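Colleague: Just to be clear, the model below is a prediction. Sequence and coordinates:
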Amino acid sequence: MTESRSPRTAVSPAATGALACLALTMLLSSLGTSIANVALPTLVEAFSASFQAVQWVVLAYLLSVTTVIVSVGRLGDLLGRRRLMRLGIGLFTVASLACGLSTALWMLVAARAVQGVGAAVMMALTMAMVGDTVSADRSGSAMGFLGTTSAIGTALGPSLGGLLIAASGWQAVFLINLPLGVLAWWLTRRLPADTRTTTRPSFDLRGSLLLAAALACYALAMTRGNGQPGALNALLLVFAIALGVVFLRAQATAASPLVRPQVLRQTNIRAGFFMSCLTSAVAMTTLVVGPFYLTGALHLTPASVGLVMTAGPLVAALVGVPAGRGVDRFGHSRMLLAGLFAMAAGMLGLALVSPAWGVPAYVVPLVMTTAGFAVFQAANNTGVMSGAEASQRGVVSGLLNLSRNLGLITGASVMAAVYAVASGARGPAVVSAGAVTAGAHAAFASAGVLIVIALLMVAQHHRAPGAAHQRLRDGSGS
C-alpha cells in the first residue's frame, strides 16, 4: 500500500517550546512510575512495614493512572487541554511534595494516589496535544520524540533513584519532581491556547465512575496475590467484566457519553488499541521473566542483571526519534509492520536462546524486541491519533494510554504465571537452571504468539477493500 507524503513543514519556535513542555510531562509521568520501585526496600525499613504493605506505594500510583486516564482525557476535550494540563502538572507537583513530607506509610500511599491522578492528566493530554502543536507531516517525529523521553524516564528511574536515596534518603526520590514540575508548569504557556466555546460542556459522570470501577477491579485482580491468585482475584475479574458490560451499555444510551460508540467502531482505532495492549504485554514479559533467566540460568549478579536490563530502555530511547522520522517519511503502516516483525524476531530469539551461548546471545534479541517496540509505538500512536477527530483527541489518547497500561498489567500477571507453571517454581524454592530456562522459553514463546496475533490484525485490516490508510488519515470509520 502506497502512502503519499507531503513536503515537511518547518517547526515554529512556539511549537518547539510546546514540544519541550510535552516531553517534560512525559518524562515526569514515566519517572514517577519507575523511580519509586527502587525505594521499596528502604521504605520497608523506614516505616517498619511489610513488603506487601509497601508495594501499595507503587500500586496506588498505577491504579490511579489506570482508572482515571480516560476520564481526564475527556475532560481535556470538554474544558480545554492546556487548562487541564496546568492543573495536572500542579497536582502532580504538589503530591510529590506531600510524598516527600509523609511521616506514615498511609500518608505516602495516599499522596502517591493523588500523584497518579496528576500523571494520568499528563499522559492523556500529551499525545492529544501533538495534533494541536505540530503539522500532520511531523506528527510521527513528535510521537517518536515523546516515546524517547518516556523511555529515558523509565531507564533513568532506577539508577537516579538509587543515587538520590544514597545521597539524601528516600524522600529525595519524590522531591526531585518539584523543580521539574515547576519548569513543566511554566512551559505550559507555550502550549496552544484553548478554544473558547459558548456551549456548556456535559461530562458523563456515571460512565466515568463505571469505567473507573471496572478498571480498578481488573487491575486488582491482575496484581493482587504476588503471582499466586486466589478466589478473590477471580471474583474481582468477574466484577470487572460485569461492570465493563454495564459501562458499554450505558455509553450507548448516554446523551454525552464518555467514549462515543462511533470511536470504537473505527477499525483502525480499535485495532490500534488492541495491538498496543498486546505489544505492551510482550514488552512487560522481558521485564518480568528476564531477571529470572539472567540470575537462574546465566548466574549473573544483581548488578549485572540491572546492567543488562537497562539495555532495553536505552535502546528504546535511541530508536524513538529515528522511528518517528521514519513514520513521517515512509508512512505509519510500513513502520508498524517493521516494528512488529522486529519484535517477532526478538521473541523468537529469546524463546530459543541457550544459557551456553552467554549474555550476548540474550542481549541481541532483547535489543531487537525493545527497538521494535519503540518503532511500533511511534507508528501506532501516530496512526491512532491521526484518525481521531479534534474534539475527541483527549479521550482517544486516554484510551491509547489505557490499552498500554492494561497490557503491562496483564503481561506482568499472565507471563509470570506461564513462567511459574513451565519452570515448576513454587514460592521461594530454588529451581534448577534447566527449569528456569524452560520457564523463560515458554513465557517468551507465549509472548511471540501475541505478536503473531498483532501481525494478523494488520494483515486483515489492510486486506479490506479501499484505501484503508486514507480512511485513517481522514478520521473516518471503516
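Modeller: The structure has been received and is ready for your questions. Numbers count the residues shown, from 1 in each chain.

Colleague: going forward, measure contacts between C-alpha atoms and count neighbours the same way
Modeller: OK.

Colleague: Residue 259 contacts residue 395, doesn't it?
Modeller: Yes - counting by CA atoms under 8 Å, residue 259 touches residue 395, with 7.0 Å between them.

Colleague: try this one side by side with the last:
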Amino acid sequence: MRSVSAFWALVIMAGFAELGYVTLNISAMPVYLREVVGLGEATITAVGSVFLLTEAIFRAPMGALSDRIGRRRLITLAPMLTVVTSLATLLARHPLQFAILRALDGLSAAMLWPAAYAAIGDSVPAQRRSWAMSFLNMTYMGGIALGPLAGGLANDLTGAKQASFYLTACLFAIATLIAWRFYPDDGRKAGNPSMREGHFSVQALLRALRAAPGHMLLAFTVFFGIGLVMLLVKLYAMDEYGVSETLFGAGLVVPALAIAALSLPLGRLADKLGRARSIRIGLSAAALVLWSVAAPSKPPLAWVVVAAALGAITFVLTFAAWMAELSEIDPARRGIILGAAGTTQGIGSILGALLGGFLYEHVPLRLGEVFIPAHRTPFLACAAVITLSALLSWLVLKPKPARTA
C-alpha cells in the first residue's frame, strides 16, 4: 500500500464488511429462517453451509486472481455483491432460494478476505506481520461484538425479523463506498512476477496444498471444530437460557470490544513468542475454555460470558500468528496460499456445520446417569476437536526463532 490512508481504508472497510457478515450469518439468518420461514435447525445449518461451501471453493481462485490483477478490484466488488443478496433474501421463500443467495455471499467473502489479508502481507515486513494482521483481527472481533447486538436491536426495536437484512445492506454499501473512494491502489506493480504467476488452476491449488500439508490439515481440524457451533450459538443461547436477541448481542459487546482493543498487543506478543508457540498456546487454552462450557451440567450464564471473552483472547493470539505463518510459506504466491488455506478451512467449517446442525436437532447423549440434551452435543464435539487440533499443532508446526521489531 502506498499511503497510510489506503491502509486505514482497508481496515475500516473490513470492519464494516465483517460487521455485515456477522449480522447476516450469525444473527439474522438463523432466527429469520426458524421464526419466520419455519425451518428446523438441520435445514438452517445446511443453508448456512452453502455460504461456507462457496467461500471454500472460491477462496483459492480468488486469491490467485488477486495475485494477478491486484487486490483493489476484488475488495471493492465483494461487498457490493452482498448489498444485493441481503435485500434479495427478503423476497426468497424456498430453502433453495436462500441457499443460492448464501452461495453468492460465499463468493463475496471469497473475493474479499484473501485479497485483504494478502494486501496486509504485501505491505508489512515479516517481523511485524502478526501485529499487522491483528488490525484485521480487531475488525473481526468488532464484528462479533456488534453484529449480534446490531441485528438483535434492529429486529427487537422494529418488531420485524426482516429489519436486520436492511441493516446488513447498509453496512455493505458503506464498505463498498470506502473501498471505492479511499483505497486507490494496493501497491502491486504491473511487472511484479507474482502477478504473472497468479493464475488459478487445479494444479496451482494442489501445489499450494502440497507446499504445507501439515498446515492444511491443522486448518481443517480447527475450522471443523468451529463449524460445529458457529451457526448455532445464538439459537443455543435462546434455547438454553431464554435470552432475547438484544440481550444475546449485549452479552457479547463488552468482552468482544475488550478483545478488539487487545488485538494489537496480542499481535505483538505473537511476534515475540514466535508463530508456532503462539498457535500452540492459543489452541490449548481454547480447548480448556471450551471444556469448561461444554461440561454435561448447565454452566452459569455469567461464566459463559467470561468464557466467551477468554475464548476470544485465544482466538486473537492464535489467528494473528496463524495468518502470519501462512503468509510466509511462499511470498511470491501469497494470495493462492492464503486462498488454499481458506478453502481447507471452509471445507472443515462446512462439514462441521452440517454435523453440528444434525447433532443439535437429533442427537442427545447419555453418559451413565448423566443426560445431555441434543442442543449441547455440538459443543462437546467442538471441545473434543479443538483438543485434537491443539495436539496436532505440536506435530505440524516447526518452531522458528521469535522475531523482534
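Modeller: Great, that's in hand. These numbers were taken from a predicted model, which means no experiment stands behind them.

Colleague: more crowded one of residue 259 and residue 395 of structure 1?
Modeller: Using other CA atoms under 10 Å as the criterion, residue 259 of structure 1 and residue 395 rank with residue 395 on top: 27 against 23.

Colleague: and the more buried one, what helix or strand is that in?
Modeller: In this assignment (DSSP states H and E), residue 395 of structure 1 forms part of helix 393-423.

Colleague: what's the mean distance for that helix versus structure 2?
Modeller: Mean deviation of helix 393-423 of structure 1 relative to structure 2 after superposition (mean CA distance after the TM-score superposition for structure 1): 2.7 Å.

Colleague: Then stretch 15-25 of structure 1?
Modeller: Looks like 3.2 Å for stretch 15-25 of structure 1 (mean CA distance after the TM-score superposition for structure 1).

Colleague: coming back round to it: what packs against the helix holding residue 395 of structure 1?
Modeller: The contact analysis (3 or more CA pairs under 8 Å, 6 or more residues apart in numbering; DSSP states H and E) places helix 393-423 of structure 1 against helix 56-79, helix 105-128, helix 205-223, helix 267-296, helix 359-386, helix 433-463.

Colleague: would you list those helices in a markdown table and tack on distance to residue 414 of structure 1?
Modeller: Formatted as a markdown table, those follow (distance: least, CA to CA, whole Å):
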| stretch | distance to residue 414 of structure 1 |
| --- | --- |
| helix 56-79 | 17 |
| helix 105-128 | 24 |
| helix 205-223 | 8 |
| helix 267-296 | 9 |
| helix 359-386 | 19 |
| helix 433-463 | 9 |
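
Colleague: The ones you listed: which one's closest to residue 139 of structure 1?
Modeller: Closest approach to residue 139 of structure 1 among these is made by helix 359-386 (6.4 Å; CA to CA).

Colleague: matching residues in structure 2 for the closest one?
Modeller: Under TM-score structural alignment, helix 359-386 of structure 1 corresponds to residues 301-328 of structure 2.

Colleague: Could you do stretch 142-161 of structure 1 as well?
Modeller: Mapped onto structure 2 using TM-score structural alignment, stretch 142-161 of structure 1 covers residues 132-151.

Colleague: What sits closest to residue 18 of structure 2 if chain neighbours are left out?
Modeller: For residue 18 of structure 2, ignoring the flanking residues on the chain, the nearest one in space by CA to CA, 6 or more residues apart in numbering is residue 143 at 5.3 Å.

Colleague: And for residue 107 of structure 1?
Modeller: Nearest to residue 107 of structure 1 is residue 99, by CA to CA, 6+ apart, at 7.5 Å.

Colleague: For the helix or strand that contains the one you found, buried residues please.
Modeller: Using DSSP H and E, residue 99 of structure 1 sits within helix 81-100. By 16 or more other CA atoms under 10 Å, the buried positions in helix 81-100 of structure 1 come out as 81-82, 84-100.

Colleague: Does residue 141 of structure 1 touch residue 330 like I think?
Modeller: No - contact criterion CA under 8 Å: residue 141 of structure 1 and residue 330 do not qualify, at 11.8 Å.

Colleague: and the two? which has more neighbours close in?
Modeller: Shown here are residue 141 of structure 1 and residue 330; by other CA under 10 Å, residue 141 has more neighbours (25 against 14).

Colleague: for that one, helix, strand, or coil?
Modeller: helix (DSSP: H, G, I helix; E, B strand; the rest coil).

Colleague: which residues touch it?
Modeller: The neighbourhood of residue 141 of structure 1, defined by CA atoms under 8 Å, 6 or more residues apart in numbering, consists of 321-328.

Colleague: same thing but at 10 Å, please
Modeller: Residue 141 of structure 1 makes contact with 134, 147, 320-329, 378-379, 382, according to CA atoms under 10 Å, 6 or more residues apart in numbering.

Colleague: And those residues, which is closest to residue 242 of structure 1?
Modeller: Closest to residue 242 of structure 1 out of those is residue 382 (32.3 Å), distances taken as CA to CA.

Colleague: what's the neighbour count on that closest one?
Modeller: By other CA under 10 Å, 30 other residues sit near residue 382 of structure 1.

Colleague: thought it was touching residue 136?
Modeller: Yes - at 9.2 Å, residue 382 of structure 1 and residue 136 qualify as touching, with contact defined as CA atoms under 10 Å.

Colleague: Give the residues shared as contacts by those two.
Modeller: In contact with both residue 382 of structure 1 and residue 136: 130, 142, 328, 473, using CA under 10 Å, 6+ apart.
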